[in-house]
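**Student:** Structural data only, the sequence is not supplied:
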């Protein structure tokens, strides 16, 4: 891990750092935050459908595998950009944290 990566780590406040030198890191944090939010929404909707009985066993299996694969890919991307789960929970000011 280079010292450059450490200098551009997201701040503890949960705010995204978009200074000119850390723009790539901040943009990666923002994009991964949006993807994580969408992943959580899809997962909740999938659970509702499973609980509602509207999916076949094959569909449930495919959905489970797809969600697991997405989680693995998200972990890989967080590693690449040196981000942790808490880095994706950005501070929305008076609205609170996103995730």
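**Tutor:** Perfect, thanks for sending it. Since this is a predicted model, take the numbers as computed values, not measurements. Numbering: from 1, shown residues only.

**Student:** CA only for contacts and neighbour counts going forward, please
**Tutor:** Noted.

**Student:** Which helix runs longest in the protein?
**Tutor:** helix 23-52 (DSSP state H).

**Student:** Determine the set of other helices and strands touching that one.
**Tutor:** helix 57-80 (3 or more CA pairs under 8 Å, 6 or more residues apart in numbering; DSSP states H and E).

**Student:** For the helix it packs on, which outside residues touch it?
**Tutor:** With CA atoms under 8 Å, 6 or more residues apart in numbering as the test, helix 57-80 has contacts from 32, 36, 39, 43, 46, 50, 84.

**Student:** hold the first one in mind and look at this next one:
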């Protein structure tokens, strides 16, 4: 297990070096070409904290899995509504989706996340995952 821990630390250090958040220096910031035009804001790089890189990576992976789970669930409901599935297939599909939801909740708990934490804000596009309505 020590070898795995060493490998994780090495990856975390490499990610930290590669993605350290640093403001661009004056030579990197483009100047305004026209009179009165606003100069561009400084560029930034990603800040990867070695202590949270595993949790952040799991959050990204779990977000993608949750998106796929919700899409599969919608497709399953559509197939049930159209009568494409036998009663046994509906039962198996429902059980599988419930188990997948439980596993997602379990994995989120293992990394100190909730299913709500997986919903990314996409700015003007809204949220990645549909919000539960009260």
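**Tutor:** Noted; the coordinates are in hand. It should be emphasised that the depicted structure is a prediction, and the values quoted were computed from it without experimental measurement.

**Student:** Report the TM-score for the pair.
**Tutor:** Once superposed, the chains reach a TM-score of 0.78 (TM-score structural alignment, normalised by the length of structure 1), with 83 aligned residues with a CA RMSD of 1.4 Å.

**Student:** that older thread, and the contacts of helix 57-80 of structure 1, which of them are buried?
**Tutor:** Buried subset of the contacts of helix 57-80 of structure 1 (neighbour count, 16 or more other CA atoms under 10 Å): 32, 36, 39, 46, 50.

**Student:** Same list (those residues) but as JSON lines, adding distance to residue 59 of structure 1.
**Tutor:** Shown next, in JSON lines, are these (distance: CA to CA, whole Å):
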{"residue": "32", "distance to residue 59 of structure 1": "27"}
{"residue": "36", "distance to residue 59 of structure 1": "22"}
{"residue": "39", "distance to residue 59 of structure 1": "18"}
{"residue": "46", "distance to residue 59 of structure 1": "10"}
{"residue": "50", "distance to residue 59 of structure 1": "9"}
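
**Student:** now, which of the residues you listed sits nearest residue 89 of structure 1?
**Tutor:** residue 36 (9.2 Å; CA to CA).

**Student:** quick one: that closest one from residue 4 of structure 1, how far?
**Tutor:** 25 Å (CA to CA, to the nearest Å).

**Student:** ditto for residue 63 of structure 1
**Tutor:** In terms of CA to CA, residue 63 of structure 1 sits 39 Å off from residue 4 of structure 1.

**Student:** Tell me how far the most centrally placed residue in structure 1 lies from residue 76 of structure 1.
**Tutor:** For structure 1, residue 36 is the residue whose C-alpha lies nearest the centre (CA atoms, centre = their mean; 2.8 Å). According to CA to CA, residue 36 of structure 1 stands 13 Å off from residue 76 of structure 1.
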